[in-house]
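Asks: The following comprises the amino acid sequence and a computationally predicted model.
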Amino acid sequence: MTDASVELTERVQGFAQELMDTLTAVVGFPVGFEVKVGTSRSRPQVSISQSEPLGVPLTVDGDVLFRLLVQFRCRWNTAGNYLAVEQSAFTVRIEKISEPFFHYDYVRDAHGSVPVSHLNIHAHRDEVVWAMLMARTNRGKRRSKDAAKGKITRISTLHFPLGGHRHRPSLEDVLEMLVHEFGIDHADTAENAIAEGRRRFRSIQTAVGAHDDPEAAAAALRELGYVVSAPEQGPIRRTDRLGRY
């Protein structure tokens, strides 16, 4: 194993420890992850997955209702100085059902019409409604009470998070999905217009994101060779926006 591979493995192990700490703090019991070094490619790669092959058990009132599977494949970024995620998948399955309920995927080098970051929903309506009614949150209890009164539980009330303030999908993402997935009629100029609009949107979000975490932005610029100095009274890190659901 080369020095680069050793360092990459160490970085990934640190990342895996962060995942273990987070999940353990959330579910209330120890959650383990395994780190495996890949040897099939000349470029070093390291993968992370949960130790429990069936997935991390997620309970409601003590009964296992879901399984969470977490997978990452990591490598160095192009410059060779950052740990980069090449692929990730967060899959939620209903207990004893093999097909996923839903999964979030990221594929760094996705090809064709597949978005690099996307959400797939596999479950049928009955499974989704069942899961919604089993929730023991205030929202779930409200659904159950409404159902007992004869009100239909609607999937339209289920909310999937998509990146918070700065990393949310743009209009261009929706338009391109409609082109690729449903074949909507579009002009010859559509592809360039969508790409340009998306670049504009993400440039703005990058700039505004620097206001949320100026020290992180300044550190990144210094790594690129820029000279950045902090003002006497530096702006406050917007932890509220950075941590927003």
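Replies: Looks like it came in fine. Numbers count the residues shown, from 1 in each chain.
Asks: switch to C-alpha atoms for all contacts and neighbour counts from now on
Replies: OK.
Asks: So which other helices or strands are in contact with the lengthiest strand in the chain?
Replies: Using DSSP state E, we find that the single longest strand of the chain is strand 63-76. On a contact count with 3 or more Cα pairs under 8 Å, 6 or more residues apart in numbering; DSSP states H and E, strand 63-76 meets helix 3-27, strand 45-50, strand 56-60, strand 83-94.
Asks: Check it against this one:
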Amino acid sequence: MATEFAVEMDTMLSQTVARHVQVRALAMQHRQERTFLVASNVQKNPMKSQRFELDTPPGRPNLWMEVSFQLRFDEEREYLAVQQSFVGIFKDKESKEGLFHYDYERRKGDGYPDAHLQVYGSSTTWEEVLPGRPLPKLHFPMGGTRFRPCVEDIVEFLIVEGIVNPRPGWKELLNTSRDKFQANQLKAAMRRNPQLVEDFVRRHGESLGIKVTY
């Protein structure tokens, strides 16, 4: 499952905005539990993701993207779930400066939202409202565990705002890839909320052609 996810992510990035990206899945041991790292241009020692260059318009600054997912099995050990993820856009291969980064950490314990966006920039209004708290330090909530953005949303943002050059056919590819992510999220939500599913089928099943028996 991790390898399949890596292949899908590699295809999506390679056929939309990336230059020379390779997304791989590597198994690792974390707190006596087998987990998987799915990441861009991943290195083994130490095991971490690396950035890849984006296809930017002529005369514009080069930009680099980093994508990383840590996966583990769910409580039933039936499906892989994202434990942590990171997607960032930076000005070069090593710099901490860039445009933004998006993080997700399941059951994050420091009071910040599990899914959040941090933007590299400055604002005099923000500085007046929150003295001593620069804009890059703020964590903007992004939909929580089930309704968080996906990498496809970030790629689409880069394209529609003219930040990167897209490949032909990018729209259809992104939509197909995003539809799969959203379907998986919906299935996960249904598994965790069986009463909600039962109530929905009880109310709408017949109109949807579902035979309802009690």
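Replies: Yes, it's here. It should be emphasised that the depicted structure is a prediction, and the values quoted were computed from it without experimental measurement.
Asks: Nearest to F33 of the first structure, out of the helices and strands packed on strand 63-76 of the first structure?
Replies: strand 45-50 (4.2 Å; Cα to Cα).
Asks: That closest one vs the second structure, average distance?
Replies: When the second structure is overlaid, strand 45-50 of the first structure sits 0.8 Å from its aligned residues on average, using mean Cα distance after the TM-score superposition for the first structure.
Asks: In the second structure, what stretch matches that strand?
Replies: Taken onto the second structure by TM-score structural alignment, strand 45-50 of the first structure occupies residues 35-40 there.
Asks: For the helix or strand hosting N120 of the first structure, buried residues please.
Replies: Per DSSP states H and E: N120 of the first structure is located in strand 117-121. For strand 117-121 of the first structure, burial by neighbour count (16 or more other Cα atoms under 10 Å) applies to 117, 119.
Asks: for it, the distance to its chain's centre please.
Replies: 10 Å (Cα atoms, centre = their mean, to the nearest Å).
Asks: ok so, going back, just say which of the helices and strands packed on strand 63-76 of the first structure is most tucked in.
Replies: Highest mean neighbour count among these (mean count of other Cα atoms under 10 Å): strand 45-50, with a mean of 22.
Asks: quick revisit: ok, and what's touching the longest strand of the first structure?
Replies: 8, 12, 43-50, 54-59, 82-95 (Cα atoms under 8 Å, 6 or more residues apart in numbering).
Asks: hang on, the earlier thing: which part of the second structure matches the strand holding N120 of the first structure?
Replies: Using TM-score structural alignment, strand 117-121 of the first structure pairs with 115-119 in the second structure.
Asks: Just the element for the counterpart of R77 of the second structure in the first structure, please.
Replies: If you follow R77 of the second structure across to the first structure using TM-score structural alignment, you land on G80. In the assignment (DSSP H and E), G80 of the first structure maps to no helix and no strand.
Asks: From R43 of the first structure, how far out is G80 of the first structure?
Replies: 11 Å (Cα to Cα, to the nearest Å).
Asks: before we move on, what about L19 of the first structure?
Replies: For L19 of the first structure relative to R43 of the first structure (Cα to Cα), the value is 24 Å.
Asks: what angle do the longest strand of the first structure and strand 56-60 make?
Replies: Using axes from the mean of the first three to the mean of the last three Cα atoms, to 10 degrees, the inter-axis angle of strand 63-76 of the first structure relative to strand 56-60 is 140 degrees.
Asks: What are the buried residues along strand 63-76 of the first structure?
Replies: Buried, per 16+ other Cα under 10 Å, within strand 63-76 of the first structure: 65-76.
Asks: swap in stretch 177-185 of the second structure?
Replies: So stretch 177-185 of the second structure, judged by 16+ other Cα under 10 Å, has buried residues 177-178, 182, 185.
Asks: on that earlier part again, show me the contact partners of the strand holding N120 of the first structure.
Replies: By Cα under 8 Å, 6+ apart, strand 117-121 of the first structure touches 100-107.
Asks: If you rank the residues you listed by neighbours, which is first?
Replies: F101 (21 neighbours; other Cα atoms under 10 Å).
Asks: Any figure for the gap between it and H118 of the first structure?
Replies: F101 of the first structure sits 15 Å away from H118 of the first structure, going by Cα to Cα.
Asks: Centre-most residue in the first structure?
Replies: In the first structure, the C-alpha nearest the mean C-alpha coordinate belongs to Y104, at 6.1 Å (Cα atoms, centre = their mean).
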